[in-house]
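In: What follows is a predicted protein model with its sequence.
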Amino acid sequence: MNRVCSTIVGPAESDVPPAVLVHGVLAWGDDETYGFGRQRPLGASRRLILMDRRGHGDSPDLDGAHRTDYEVDAADIVELLGDGAHLVGHSYGAVAAMLAAVERPDLVRSLCLIQPGCLKVAESEPVVAENLARARASQVTLPPELTAEDYLRLITESVGMPPAEPTPKRLRAAATSMRERPCWDTDIPLESLAAAPWPKLVVVGDWAGAPDEYKRLAGDPLTVTARVVADRIGGELLEVPGFYPHVQQPERVNEALEELWSRADAR
């Protein structure tokens, strides 16, 4: 299998470990709209590896039933960790990052999860259970004639958000999302992450300013899930204004990442 592509930011050599950042849906590594483009300033002090997951950005497509798969992403992440790196994941990318950290905890220096999409771990919470039931039903009812542009418009307008510009990269990411292996149904051994010695941080937005429907369908279950994950892995929980933390509050998130990485480097 061909290797994934990544955008490299920062010095080629450094005295501190690099950081691997793994984007979520509809994005790619250095995308400033949904990805980690606004984390570029962190490259002033260490090497950043902004990964393009398969089916996104400049990475190759994934053959098979799914165009994106968190287990495949996890294997790609392990390869990018090299001799050891800090690990950051958002949404779908956070699920893959968690699995990579479970597989190779010896290569992880710290773990930051931004609104992780692993809803199943919090299914005992009613708001999450309701969301999962809805997601499972909608996954099997996508009409075959639905195009990537239709899908991109549907998933934004249906929750009151303005549609994203349908650029070729964005449409490719949308087509990939239409055939994703659902990350929200992943079984993740949180006890393995809890046992890991490195520091952990979970970031969540307060969802202020989000359309009501978007907050109800996405914000509420993601917020509950973030709190459950932070509690069960022994991670610090950071709440910031808005609903796309690393995009809307890059200074707050970047400051938190620098503090997390410095603390881990000093261990």
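Out: Looks like it arrived, so ask away.

In: Every contact and neighbour count from this point should use C-alpha atoms.
Out: Fine.

In: which residues touch stretch 7-25?
Out: 29-30, 34-36, 40, 43-53, 77, 80-81, 84-94, 97, 109, 173-174, 177, 265 (CA atoms under 8 Å, 6 or more residues apart in numbering).

In: list the buried ones in it?
Out: For stretch 7-25, the neighbour count (16 or more other CA atoms under 10 Å) marks 7-10, 17-25 as buried.

In: Of the residues you listed, which belong to helices?
Out: The helices, defined by DSSP state H, take in nothing from the buried residues of stretch 7-25.

In: Turn these into TSV, including distance to Thr223.
Out: Formatted as TSV, the buried residues of stretch 7-25 follow (distance: CA to CA, whole Å):
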residue	distance to Thr223
Thr7	29
Ile8	31
Val9	30
Gly10	32
Pro17	30
Pro18	29
Ala19	25
Val20	24
Leu21	21
Val22	20
His23	18
Gly24	16
Val25	17
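
In: out of those residues, which are inside strands?
Out: Counting by DSSP state E, the part of these found in strands is 7-9, 19-22.

In: Which strand or helix spans Leu113?
Out: strand 108-114 (DSSP states H and E).

In: Next up, a structure to set beside the first:
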Amino acid sequence: MLLNTIELGPENGDLSRPPVVFLHGLFGRGRNFGFFQRRMAATRRTLALDLRNHGKSPHGPMDYPTLAADVRETLSAHDALPATVVGHSMGGKAAMMLALSYPTDVHSLLVADIAPAQGGFAQSDQLARRMADLSLPDFLDRAGADALLAHDIAEKPVRDLMMMNLDLGEHPHWNIGIHEIARSMPAIVGWPALAAGIHYDGPTLFIAGGRSRYIQQANHPVMRQLFPHYQLDIIPDAGHWVHAQAPAEFLHLMQQFVEAA
């Protein structure tokens, strides 16, 4: 599946270096990484992708091998392989699967606040099902959508994220594959069984939020097994949305890693 792609790059830069690719999290879209894409695009070719069922990309069943294959097909179509791949949450799992499945296509890997394991996405399974079953009125403006979603989503930042996925006005509707997402949540929360010995030897950086529990001490052995050269940096005052909650710190770590890899 070819994915919707936002591409930015320098007017006069060294395009021979690997491009930087951004993969968003659940219910997000490529433009969520806009701040970081614009900064990196000053010197590097960059591509931000809408994963399947998100943003302007096509819809269909989801699991991590499928997401990784979509990303590879799209980057190949854009002549953007090998690439440095940056992924947050669900996008981080997709990025890890891409590196493990197609290691020569990934120059280096940055994973934001997710581990290669079952878990993460607290309450997201129930949220996806509730949103898929939500009855929308004949007309909905932003205030009305906020009030409607508040019945199921107490946190304002999460409501704002979900409202990006609604086309408002007359005959409001989801512009994402909400039913496909809901059906695929067991695979998204999970992590597939891998063949013995599979690993990615390239440079790998995990960035965790100090107030998040998505990467735990118990995950470190499998992280070392799958990504033997990984490093882990922690931004103490950030939670799971580490790049949004600590953008300056995240940008600094990302730029250091990309330039050194």
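Out: Nice, thanks for sending it over. Remember, it's a predicted structure, so these values are computed and weren't measured experimentally.

In: List the TM-score for the superposed pair.
Out: Superposed pair, TM-score by TM-score structural alignment, normalised by the length of the second structure: 0.73. Supporting alignment: 231 aligned residues with a CA RMSD of 3.5 Å.

In: before we move on, back to that, out of the ones in strands among the buried residues of stretch 7-25 of the first structure, which two sit at the greatest distance?
Out: The most widely separated members of these, counting by CA to CA, are Val9 and Val22 (14.0 Å).

In: What's the local residue count around Phe227 of the second structure?
Out: 23 (other CA atoms under 10 Å).

In: which residues does it contact?
Out: Contacts of Phe227 of the second structure by CA under 8 Å, 6+ apart are 199-202, 204.

In: what do you get for Gly57 of the first structure?
Out: Gly57 of the first structure touches 5, 27-29, 169, 173, counting by CA under 8 Å, 6+ apart.

In: how does it look with 7 Å?
Out: 28, 169 (CA atoms under 7 Å, 6 or more residues apart in numbering).

In: That one and Gly117 of the first structure: what is the separation?
Out: 20 Å (CA to CA, to the nearest Å).

In: and if you look at Val128 of the first structure?
Out: 11 Å.

In: So for these two, which residue has more residues nearby?
Out: Under the criterion of other CA under 10 Å, the comparison of Val128 of the first structure against Gly117 puts Gly117 first, with 26 against 23.

In: wait, isn't that one in contact with Pro182?
Out: No - the criterion here is CA atoms under 7 Å, and Gly117 of the first structure misses it with Pro182 at 9.3 Å.

In: Map Met51 of the first structure onto the second structure.
Out: The alignment partner of Met51 of the first structure in the second structure, by TM-score structural alignment, is Leu49.

In: What strand or helix carries Leu222 of the first structure?
Out: Going by DSSP H and E, Leu222 of the first structure is part of helix 220-233.

In: could you point out which element follows that helix?
Out: strand 236-240.

In: which residues are in contact with that following strand?
Out: 200-206, 230.

In: Just the closest of those residues to Asp69 of the first structure, please.
Out: Nearest member of the contacts of strand 236-240 of the first structure to Asp69 of the first structure, counting by CA to CA, is Val202, at 22.2 Å.

In: Show me what that closest one lines up with in the second structure.
Out: Per TM-score structural alignment, Val202 of the first structure is aligned with Phe206.

In: Mind reading off the mean deviation between the one helix or strand its match maps to and the first structure?
Out: Assigned by DSSP H and E, Phe206 of the second structure belongs to strand 204-209. By mean CA distance after the TM-score superposition for the first structure, the fitted strand 204-209 of the second structure averages 0.6 Å away from its aligned residues in the first structure.

In: which residues of the second structure fall in strands?
Out: Under DSSP E, the second structure gives strands at 5-8, 20-23, 46-49, 83-88, 106-112, 139-140, 166-167, 169-170, 173-174, 204-209, 230-235.
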